[in-house]
Each structure stands twice: as structure tokens, then as C-alpha cells.
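>>> model the structure of this input:
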Amino acid sequence: MIYRYSIDSHTYQFEDLKAVLAKATPARSGDYLAGVAAETYAERMAARMCLAEIPLKTFLEDLIIPYESDEVTRLIVDTHNQQAFAEISHLTVGDFRDWLLTDAVDTATLTRVAPGITPEMAAAVSKLMRNQDLILVAKKCQVITAFRNTIGLPGHISTRLQPNHPTDDPRGIAASIVDGLLYGSGDAVIGINPATDSIPALMDLYFLVDEIINQYQIPTQSCILTHVTNQIQVIEKGAPVDLVFQSIAGTEKANKSFGIDLAVLAEAQSAALSLNRGTVGNNVMYFETGQGSVLSANANFGVDQQTCEARAYAVARHFSPLLSNTVVGFIGPEYLYDGKQIIRAGLEDHFCGKLLGVPLGCDVCYTNHAEADQDDMDTLMTLLANAGLTFIMGIPGADDIMLNYQTTSFHDALYLRKVLGLRAAPEFEKWLKQMHIMDEKGNVQPVTQAHRLLQNMPKHLLNAS
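Got it, this is the predicted structure:
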């Protein structure tokens, strides 16, 4: 179907729905690279005006990637909840934006309609919103999950303690874990990006982190971010696996480039659930996404990168994860050129994920060749925390020596909690106080040699005397 919109005496023509979505997207380098971006500001505004008049029902009829050729599209269509959609089915995209921003639409309302919102609807309405709109609506969305603690409660923000090491040295990893715990980090997950995919080496990492969690009786969960098929193997070999991780994308072809499909994700979820390691919940999956990954795989089919990203959240939603996060600036300036584009993308991703009912965190990050710096990351993480972000990353010094990019530190989480009055997951916060890492007011305590955490340190891991 061809869409048209006239401004003054000029009529802009868009060949199909995905062209309207792409042209309406705020400028970003990835869409220019893909050849789908608006050529002028006027064309972008015409596309937005056109998009505002499109009924939400259209997205159920005019599929941007064919049903027959894409299992993500089939998942979106086949799991769509018509009863939840009925409440908003009469709205256009523009009406939907206005409805979301009204005071009458509260958390209960958004939770109720989430199963009726498709990724394309979420992406479409985000393109009509200012940054403050994305923050305001996302703040009203609450997605609460649980495994050994409770993630996503109002007034809380969690952290992934990320003790990466370029050689997977157990002493280096253990030292980073203890370092992060002393700053109150790690309630979302202690999650390691391994340097190798060797099954014996992965087994060692699982037992290492599990020993530390058990040594200190920490109410948190661990994850080794290797390929999902490796995690199925280590489960079969008896590894203490808490969360199953996988990077996911918004098209079947892109997921195949990751070596996965929906069936293997279902197999992994079933394997993790069979271990029954959760204590307060059974959300066992952890997903990472990021704008640009679909285009990198040459699997975008002319769809803009932000809409492709929103489609990944449909995959995540289907598997009820404990955690999911967008790695917003990780790929590089080819997809998000500078700080402004990274900030906008992070706010879009968080909004779309939460609107769809996904517990979305963000790796607030950038590569060293992007036109961005740590001040941009301070801005984005502050905006996201105000919007109700589920979790951020915690890495020593904000510099990932394993993956070679810049992200957020243990100190950043303390800043957000202090300035915005946010707290860690309640079970984890109770443990921090019991360990005298944090006082009753939430202040992190000075570290001395007599500190309880250091006294009970596994000496064979840290080679301590």
C-alpha cells in the first residue's frame, strides 16, 4: 500500500508501511547506511504526520516482514492478545501517543494492554515522541521479575556486576566480584563475558561464581554469557547454571546469524527451569539486544534499525526473562554516530521494551571511535534512571578490558541511587546491610581489613595469605 502526505504544495509518497516507519525515525547513521532514512527534515516530518494518521489495526494487517518467511513475525501475530488490544484498537498512532501521555493511563492500564501491543506499534508511537514523552510513559510501565531476588520494583534500580577478564583468570574475576560487591553492585546478576567458549573453561567459571555466591550467601544470580548451545551442554554436564543468556534480534535471519532460533531458546529455557535453582521466582532467561545488529547481519529487509530492535523485544517477551538489556552504543558509529543518537536510541529502546512488558535494562556504552564521551553516558543513564530503568552495568572503572568499550561503573550506580533516591533489590539490600557493606541509610561503608566480606574471602581463589 502506498502512503502519501502533503505539506504545503508538495506531496511526499511512501511506498509501504515500513518506508513510513523508516522515514519517520529520528536521524541515525545506521538508517542512512541502510538507505532507508529520510533525505530531508521535511520528508521526516511528512512521514511522522502520515504515521500519526495510521490506525493501530493496520499493523496487524500490513506486516512489514512477511508471515510466511519469518518466525519472529509469526510469533508476533500468533501470540497477539486481541482482548488486550481491544482497549486501544480504535486509535491511530497519533491518538495512541496522546492516550499514553494522559494521567488516566496508569501502570495497571499499561500492564493490562501490553500483550495487545505489537513491536511495530510500539516503535511507531516512539517515533512521534520527544525524549521527555519516552521518559514519562516508560516511568509508568512496571515489569517485575524474580529469581533469587526481586527485580524491577518501583523506586529501585539494579546492577549487573560484570567482572570480565581477558584471560578468564579466576583470581582477577573473583577480585572484581568482591570489588563490585563492596560498592553494592550485583543484584541483577553477576554476569561474565568469557574469553573462551571451551566447555571445561566455562564449567570452571560457573563453579567459581557459584562458590562465591554460596560462600557469602548472596541473594543474587550468576550467568556466563556464552552461546546458548554451550549453556545447554554445561547444564547436561551438571554445571550450576542460574540464568541462560543469549543475544537475540528482531528477524529470523538475524537470529540465524547468531546460531539460534525460537526452538533452541525454548529448549534452553526448559533446561534451566529443570534445575529449579530460583528461590523467590523462576524467570531464568537473560537476553541482550542492540540497534544495528540486524543490519550487521544483512537481515533487516528494508526495516529501520529501531523497529527491528523493538521486534527483538517480542522474542524476549515470549520467554519471560528475568533480565533483558539493550547494549545501546556497542556496535559503533556506523549505527549510532554520536552521543545524541546514542541517547535517543537508549530512550527509545527502554520505552519500547517496557511498553511491551519486557524488563529492560541498558548497557549505557560507546566504542572509542564514536563521537561520544562519558558525559554523554552520564546524561543517558540519568535520563533512563528517571524513566524507571531496570538495571545498568557495573564494571571496574567503566572500562571493559575484555570487550574494549566504555560503559558504566560501580560508582555510577551509587550516584543514581544517591541522587534519585533509588535502592537495590530488597533481598540484596538486606544482605548488604547484614554484611555491613551498606548502612541503614543506604550509604556504602568504608572498607577495612576487618571487613566481613574480606575476612571470608575464598583464599585459594585470590591467592591470599
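>>> please count neighbours and contacts with C-alpha atoms only from this point.
Will do.
>>> need the residue closest to the centroid of the protein.
Per C-alpha atoms, centre = their mean, the C-alpha nearest to the average position across the chain is that of residue 325, at 1.4 Å.
>>> quick one: the strands in the stretch 1-150 of the chain?
In the stretch 1-150 of the chain, the segments counted as strands under DSSP state E, counting those that start in this stretch are 3-7, 10-14, 145-146, 150-151.
>>> how about the stretch 351-465 of the chain?
360-363, 391-394, 399-400, 405-406.
>>> so which of the ones you listed comes closest to residue 172?
With C-alpha to C-alpha as the criterion, residue 172 lies closest to strand 399-400 of the strands of the stretch 351-465 of the chain, at 13.2 Å.
>>> before we compare anything, build this one as well:
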Amino acid sequence: MKLKTRLFGKTYEFRSVREVLAKANEEKSGDTLAGIAAADAAERIAAKVVLADLSVSDLRNHPVVDYEIDEVTRVIQDGVDEEAYKKIKSITLGELREFILASPAAAIEEIRDGLTAEVIAGVTKLMSNLDIIVASKKLIVPATCNTTIGLPGTLASRLQPNHPTDSFEGVMASVFEGISYANGDALIGLNPAIDTVEQTDKILRAFRDFMDQWQIPTQNCVLSHVTTQMEALKKGSPMDLMFQSIAGSQISNTAFGISTALMDEAYELMKEKKSSKGPNFMYFETGQGSELSSEGHHDADQLVMEARCYGFAKRYHPYCVNTVVGFIGPEYLYDGAQVIRAGLEDHFMGKLTGIPMGCDVCYTNHMKASQNDLENLGVLLASAGVNYVMGIPAGDDIMLMYQSSSYHDAAAFRETSGKRPMREFEKRMEELGIMEDGQLTERAGDPSVFTQEVK
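Predicted structure coming up:
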């Protein structure tokens, strides 16, 4: 295994695979903050040259966190399909990149389960933004809860009706408006301001009552901590999806208050008591940089740690996963260019892992980014075949205090990319007069549709 190269008359030598991966990463403020980024563009290119010549087996045999000390590593390594791995273990990362770009989706799917998170992150570092879009568009990863997400030609949205006090009237007003713009086919999911069993149950029941009254084919979810949701489920709450934020190391998952054993327990409980019909009923959120926040990154770069999140999520056959790409702030992604790159990376890595991947196209107000950056990323992701985006009133989450995609944005992403909502949902929107032939009608955006009596 060769960890050095000569470039521009200078020899670059790296101490470990972990260091090669970190210094081959595109510029991210989080890696700089951690002291592991390349010193300059020349060192970054040198690391990419070395990385391109490493084999799939080199990266599998050198995970960024040791198997013995980290259960996320164990989940990923133990989950490898050894027959698929045998087919590609000897090829280099550069050859893997060429294979992914040149091959049809079926060929990529045959070897996908033989890839570890480090391999997936490594090949992503060798790709341009356009490479990532081309490769992502091939990868179709559907999943079924009550309805099926990720089918070709569709772009779904999560209706996110957050309210700073969980006001029932405020939450439901946002739901009415969001559905009137044909948002919410992926799910109706609230981040609660009050994380209690009682509040979780109340909101789940409100969403279920609305879905039943108006025959809206979707999924309900309240994004309280998994332990809160488990207690609500035991008491009979109608829960279609179970949510949890996850990380790429055991240390950082502990900071989130979870472990593999707890998530295994939650999964089994949900399988027994869920109110949804399909085989996929878990929902996870991630985001580059969270491991650095909790001092659980093990001197690995944030892209590799993000890929490890997806390897962990795969264990639970999720219905949906999304990166909240610009939520943490400029400490990890400094500006719009870094957010755009990270959003494209995360979507591709999730799809290559084999999970149904969406993106919260977002940024914080103290980041050097703008609405234009958000819209640029949304259009690029729609072109790349992202499964879903967020729909938030006016694109301004007044509870979590960040900027995301609005109800109007989600509709525009569909229109400009030729995508449509999930099929059952679109049919119901047509029955309500909100859509016709894949387009919003003049009635769209009128929430009073849902304050009338059902006829």
C-alpha cells in the first residue's frame, strides 16, 4: 500500500489511510477546524492521486475507527456482502470511479453491498459535482411505508410544519397550507418544541385524523427522541414512521442518546406496533460535522463520518434518510459553495450505500450563503434524482431558526425537472382540485380547502 506521491517536484507522504482520506476531501471549514485538512490545493491533489491508487480492500482493511472500539464500524463491516466484495476488492478507487460513471445502474447495484463507508466516501472525493450528479441519477432506491418513495420521475417533499410552541392551531394551519401546495407526499413530520410522550401522541393523532378525514396518502411522524417515541408507541400512538438523528461513530451516537442495542429495540418495537403498512418504517437525519461537535470524529474528515452514518442507517432498512446539509453552520460548511458540494456528496453517498436519500436543502443565517445558493442546490439535486426535499412555510423554520426550501420551492423543483409527486398523492391532489396533469392549479395555495366540510 503506497501512501506517497511526487507532484510538482515535491514528495507528499501520508501517515495513514485516514490522513489520505482527510486531505483528499474538498475544502470544508470543519476539517480545517479539526486540523486535518490539506494545507493547500497541491496537497489536496496529491492526496487524491494517492487515494485513486488505493484498492477497495485497502480502505476496507483500514476503517477510520477501529473495529474493536466502535460499534458503527462493526455494523458496517459485518454488513458487507462478501460475495459482492470479492468482485471488486482488488480494483483501485480510481477504477471504481470509472466503473460507476460508465456502468448501468444494475451493474452498480450488483457490487453496492460490497462497499464500506470508507470506500464510498473515497470514491466520492474523486468526483466532480457533475460526476456526482450523473452517477446519482442512475441510482434508484425506492422504499415503502404507506406509500412508495423514490420511484423514477417522482420528487417528494416532507411537509415540516414546525411551530415555536407546538401550537396545535399553528401546526395545523401550516399543514393545510403545505398540502394545498401539494407538499407532504413523503411525510408530514414535526420537530416538536416540547419533547414529551403526551405531545408526541397529540401531534401524531392530529396528523392521523387529518390524513383520514381528507384521505391524504402519506406518512405521519413526530421527530422527538427515539425513547420518547417508543413510550408513545407502547401507549398506542398511531405512528407510521419512527425517527432518530444518527452519527458516524459510537461516541457521537452516545451523545445523541442512542446505541445499536437501543435502535435494534426501537426497530423491533416499531415492527410490532407501527400503524403503517409497508416494510420500511424508520426515518433518520444526518449532517456533515456532527461528529466533530461531539468530539467523536476520531481525526477523520466529516465526509467519511457522514458516509458512516449511512452505513449505520442501512441496518434498519429505512423509508427515508436526509442530510440536514447546512443546518449546523459555518463551523463545518462555511459558505454556499461548501453547502452545495456537501449536499451533492451526501445524496450520492446515501444512494450508493443503498438507502432512500433526501436532502434538507438549507443554511443558517450566520453562514455565508443565500437563498440563491439554496435554490441552486435544490435544482441540482432534483436533476440528480433526489428522493425528497423539505417543504416549510415561506422557507423559514421559525422553531429551529434556519432557512430551508419552501412549499413554493418544492413545487418549482418538480416543475423545472419534470418530476411529479408520488403517484397516489398526486391522484388525491387532482381529486381536490390542487393539481392537474402534474401542475398546480389556480386553487393551489388556498388552505381553506381543508377548513371546509368533507363532501
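>>> ok so, going back, take the strands of the stretch 351-465 of structure 1 and lay them out in TSV including mean neighbour count and distance to residue 111 of structure 1.
TSV is the format used below for the strands of the stretch 351-465 of structure 1 (neighbours: other C-alpha atoms under 10 Å; distance: least, C-alpha to C-alpha, whole Å):
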stretch	mean neighbour count	distance to residue 111 of structure 1
strand 360-363	29	14
strand 391-394	29	20
strand 399-400	18	36
strand 405-406	20	34
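>>> related to what we said a few turns ago, among the strands of the stretch 1-150 of structure 1, which comes closest to residue 175 of structure 1?
Using C-alpha to C-alpha, the strands of the stretch 1-150 of structure 1 put strand 150-151 closest to residue 175 of structure 1, at 25.1 Å.
>>> and whatever helix or strand comes next after the closest one, which stretch of structure 2?
Toward the C-terminus, strand 150-151 of structure 1 is succeeded by strand 158-161 as the next helix or strand (DSSP states H and E). The alignment of strand 158-161 of structure 1 onto structure 2 (TM-score structural alignment) covers residues 156-159.
>>> give me the distance between that stretch and the centre of its chain.
Taking C-alpha atoms, centre = their mean, to the nearest Å, one finds the center of stretch 156-159 of structure 2 at 13 Å from the center of the full chain.
>>> that one vs structure 1, average distance?
Its aligned residues in structure 1 lie a mean 0.2 Å from stretch 156-159 of structure 2 after superposition (mean C-alpha distance after the TM-score superposition for structure 1).
>>> what residues does that stretch touch?
For stretch 156-159 of structure 2, the external contacting residues (C-alpha atoms under 8 Å, 6 or more residues apart in numbering) are 149-150, 175, 178-179, 183-189, 387-392, 410, 420-422.
>>> just stretch 264-274 of structure 1 next, same as before
By C-alpha under 8 Å, 6+ apart, the list of residues contacting stretch 264-274 of structure 1 from outside reads 228-229, 231-232, 235, 241-244, 282, 284-285, 319.
>>> identify whichever of the strands of the stretch 351-465 of structure 1 lies nearest to residue 45 of structure 1.
Nearest to residue 45 of structure 1 among the strands of the stretch 351-465 of structure 1 is strand 360-363 (28.7 Å), distances taken as C-alpha to C-alpha.
>>> residues in structure 2 aligned with the closest one?
Aligned using TM-score structural alignment, strand 360-363 of structure 1 spans residues 357-360 in structure 2.
>>> the matching stretch vs structure 1, average offset?
Mean deviation for stretch 357-360 of structure 2: 0.5 Å (mean C-alpha distance after the TM-score superposition for structure 1).
>>> alright, calling it a day.
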